[in-house]
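Novice: Here's my sequence, what's the structure:
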Amino acid sequence: MADSPLPDYSKKGKPTLVFGRRGFTQESLHHPLGLCITKEDKIAIANSKTNEIKIFSPDGEFSASYKLNSVNLMVDDGVTAVTTDPIGNLVCSYTDGHQVQVMTANDGKHKRDVMLDTKCNFKPWGVACSSTCFYVCDRQNACIRVFAADGKHMKDIGKRGTDPGEFTDPVGIAIMPNGKLAVTDFQNNNVQIFNEQGTYCCTYGTEGSGPGEFNQPMGIAVDRTGFIAVTEWKNNRVQILDAMGNSVTCFGEQGAGDGEFFSPSGVAITKDRQIVVGDFNNNRIQVF
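Specialist: Sure, this is the predicted structure:
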């Protein structure tokens, strides 16, 4: 099979689609955080304030909503991230519930919960799945939890700190085409790369607002050629890096207009390299 041609992300910045508004109706959004593209090419959104996954078509039409198992309708940190496993199930971080929930993508049927024995000492956020395990950012303990496909806790990656391979606030995670892990650290203002065994490889970025710099990096996504999209909560922008960590382009600024953000959160890249961004405080999704 021929290699995929390298994408040109330099022209991104003007959205081709904007949908969502604050509210509690089926089609509305209230503090969207993580998001992903399902196996059916739909957009799955972690609607944090109502603790549910909302599914939209690629054209922004509402399709379905799935409630997570919880006791509270209104939560501070409900579902914060969502991804898919190799067979297409939705894997969701339920932060206030101190657990990860797995549900079917076609009807939201609950399959299982994943948690630590000391479940109240686990604050899951970003989540990513490989063919054999899944990785969960634990903001409470400043590490990456690694679970087997059956939910058994296998090991941890990293510890609290500011040195290479350490975290202060790991929040987003994605798996690169070569199997390496890319992790955003909200407080250390960088992206760190680890191999599949959890060994530290390198760091991209420092604190700032220029190209190659980050201010509270949040969501992260990687395309099939290794380009990385990172949302920056405080810089109110999306930054694209190549597979070596070089900044390719940045787009966005604070505001409520098309192409502007008020705390961008989750990000995903579609098969045709559209960039889908959760706009947390504007309660909407923008597609570039």
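
Novice: rest of the way, CA atoms for contacts and neighbours
Specialist: OK.

Novice: what about Lys67, distance to Met154?
Specialist: As judged by CA to CA, to the nearest Å, Lys67 and Met154 stand 28 Å apart.

Novice: Settle it for me: which of these two has more neighbours?
Specialist: Applying other CA atoms under 10 Å to Lys67 and Met154 shows that Lys67 carries more neighbours, namely 16 against 10.

Novice: ok, that one - contacts?
Specialist: Neighbouring residues of Lys67 by CA atoms under 8 Å, 6 or more residues apart in numbering: Asn51, Glu52, Ile53, Gly108.

Novice: neighbours of the third one, just the number please.
Specialist: The burial count assigned to Ile53 is 28, neighbours taken as other CA under 10 Å.

Novice: any idea how far it lies from Lys123?
Specialist: 18 Å.

Novice: can you count the residues close to His4?
Specialist: Rather than His, residue 4 is Ser. Neighbours of Ser4 under the rule other CA under 10 Å: 8.

Novice: thinking it is in contact with Thr225, fair?
Specialist: Yes. If you go by CA atoms under 8 Å, Ser4 and Thr225 touch, sitting 6.9 Å apart.

Novice: which SSE is Ile144 in?
Specialist: Element membership for Ile144, per DSSP states H and E: strand 143-148.

Novice: which element follows that strand toward the C-terminus?
Specialist: Criterion used, DSSP H and E; the element after strand 143-148 is strand 153-157.

Novice: one more, for comparison:
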Amino acid sequence: MASIIDENQNCHPLDKVAKQIEGAFDKLVQLVLSRKISLLTELNDYRNEYDKFTADMLQTEKNLEVMKQKTADTLQTINISEIEEKLHKLTLSTTSFELDFQINSHIIEQEISKLGKIIKASELIVPNYSVMKMPVVAVGKEGSGRDEFDGPRGIAYEEGSGLIFVSDNSSIKIFTSSGEFVNDFGSNELVNPWGIALNESYIYVSDRNQCSVLKYQRFNYKFLMKTGQEGSGKGEFHFPMQIAVRTDGCLFIPENKNSRISILDSELNFERFISHESVIKPVDIKFAKDKMFVLCYNIPEKVHQFNFTGDYLKCVIAYGGGATLFFCLDVANNILISNWTTNTILIYNQAGVLVCTIGKVGHGKGEFSRPYGIVTTSNARLIVSSNNNNYGLQIF
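Specialist: The predicted structure is shown next:
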């Protein structure tokens, strides 16, 4: 694995993190190789046992057939029933073994899949923010056309396809990672789409003006259902912002005006609230392992940390650097905040230390006019949306 940090550069705050990732990856490779040998040995044992069962069955069937072909006088002196009983038992044993093998094969396949995901995760690269001065892609001029922006907000990134989903006024627009317009959807149902969350089957969108959450089919963008209205009751929202979907399909919706987080299941049924004295005007939520990070649009703006049951853990960042409505976590759990007062992207480590800034006010490449949605990718890219009349979507 290539070193992330150039040895010729001065020591960077992320050097230590990079070394930790490389060391952890090396250990993981050894564990995977060890498990590979174990799985292959186990599979070979299954193969030998299965072959033995099969050979015994074939031989017994041949013996039985030979005996049945003998003369009637000979058959009277031979106990065929014993052979038939043996064959019956072998058949049952083989059937049981095949079922057991199928179950264990499925378990092994699941384990291999998990190992693959672990390896893929370990190959994620920490972005080198110090070199992010100019975007590699800058697209999306101001306008109301399908491939133009009239107020881009939330962003979601699909790792497998590299597609970028951007909430714009009255629709969700989709671009490739090279900036090419692909499609849009939701114009018949959406008024002011804000947050976007993806899982394997569905796309969820929060609409701030309608105080609702909408659900779409993942593969064809078909509208499926909608829930919510303005209010403070169960299943009601007041300014739902950037939403997040957990691995179990549950949706977490920060309500800015209600100062709480609503949790829905994958079918948009209300489950419960998370309320805490520290959660004041929440606007964005992100997950990292078993932790939940909540950005609150208050003075000073803060990022709080909770566990999934809603227990408050700590305040990670408290800063007075200006208004912000979106943030994200990179693979090293550094916290990136899009600040639309200073028109910059702020990068903090989890100790709350500012380690880098990106951008400045303006309408050119590498400049922002109110940056909003922000996301990092597995190939160390940074994607930002902003009310920039030249480039509403920039990829660094």
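
Novice: Tell me which two of the contacts of Lys67 of the first structure sit farthest apart.
Specialist: Farthest apart among the contacts of Lys67 of the first structure by CA to CA are Asn51 and Gly108. That separation is 13.0 Å.

Novice: More neighbours: the two, which one.
Specialist: Asn51 (27 against 18).

Novice: now that one: how far from Thr104 of the first structure?
Specialist: Counting by CA to CA, the gap from Asn51 of the first structure to Thr104 of the first structure is 16 Å.

Novice: do Arg139 of the first structure as well
Specialist: Relative to Thr104 of the first structure, and taking CA to CA, Arg139 of the first structure is found at 26 Å.

Novice: Pick out whichever of those two has more residues nearby.
Specialist: Set Arg139 of the first structure next to Thr104 and count neighbours by other CA under 10 Å: Arg139 wins out with 24 against 16.

Novice: Counterpart of the more buried one over in the second structure?
Specialist: Using TM-score structural alignment, the partner of Arg139 of the first structure in the second structure is Asn256.

Novice: Could I get the contacting residues of Tyr200 of the first structure?
Specialist: Applying CA under 8 Å, 6+ apart, the residues near Tyr200 of the first structure are Pro164, Gly165, Gln192, Ile193, Phe194.

Novice: If any of those residues are buried, give me the PyMOL selection for them.
Specialist: A single PyMOL command selects the buried members of the contacts of Tyr200 of the first structure (16 or more other CA atoms under 10 Å):
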select buried, resi 165+192+193+194
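
Novice: between the contacts of Tyr200 of the first structure, which is closest to Cys133 of the first structure?
Specialist: Nearest to Cys133 of the first structure among these is Phe194, at 15.1 Å by CA to CA.

Novice: Trace the closest one over to the second structure, please.
Specialist: Phe194 of the first structure maps onto Phe306 in the second structure, by TM-score structural alignment.

Novice: pretty sure its match belongs to a strand, no?
Specialist: Yes. Counting by DSSP: H, G, I helix; E, B strand; the rest coil, Phe306 of the second structure is found in a strand.

Novice: my guess is it contacts Phe287, does it?
Specialist: No. Contact criterion CA under 8 Å: Phe306 of the second structure and Phe287 do not qualify, at 9.6 Å.

Novice: Need the residues touching each of those two.
Specialist: In contact with both Phe306 of the second structure and Phe287: Phe293, using CA under 8 Å, 6+ apart.

Novice: Now the match of Arg139 of the first structure. Nearest residue, chain neighbours left out?
Specialist: Residue nearest to Asn256 of the second structure in three dimensions, not counting chain neighbours: Lys281, with 4.2 Å by CA to CA, 6 or more residues apart in numbering.

Novice: one step back: show me what the strand holding Ile144 of the first structure is packed up against.
Specialist: Helices and strands touching strand 143-148 of the first structure, by 3 or more CA pairs under 8 Å, 6 or more residues apart in numbering; DSSP states H and E, are strand 133-138, strand 153-157.

Novice: Lys234 of the first structure: which of those strands is closest?
Specialist: Per CA to CA, nearest to Lys234 of the first structure of these: strand 133-138, 19.9 Å.

Novice: now that closest one, how far from the centre of its chain.
Specialist: 12 Å (CA atoms, centre = their mean, to the nearest Å).

Novice: Equivalent analysis for stretch 146-153 of the second structure, please.
Specialist: 25 Å.

Novice: what distance separates the start and the end of that stretch?
Specialist: End residues of stretch 146-153 of the second structure are separated by 15 Å (CA to CA).

Novice: For it, grab the matching residue range in the first structure.
Specialist: Going by TM-score structural alignment, stretch 146-153 of the second structure sits over residues 26-33 in the first structure.

Novice: What residues sit buried inside that stretch?
Specialist: Under 16+ other CA under 10 Å, the buried positions of stretch 26-33 of the first structure are Glu27, Ser28, Leu29, His30, His31, Pro32, Leu33.
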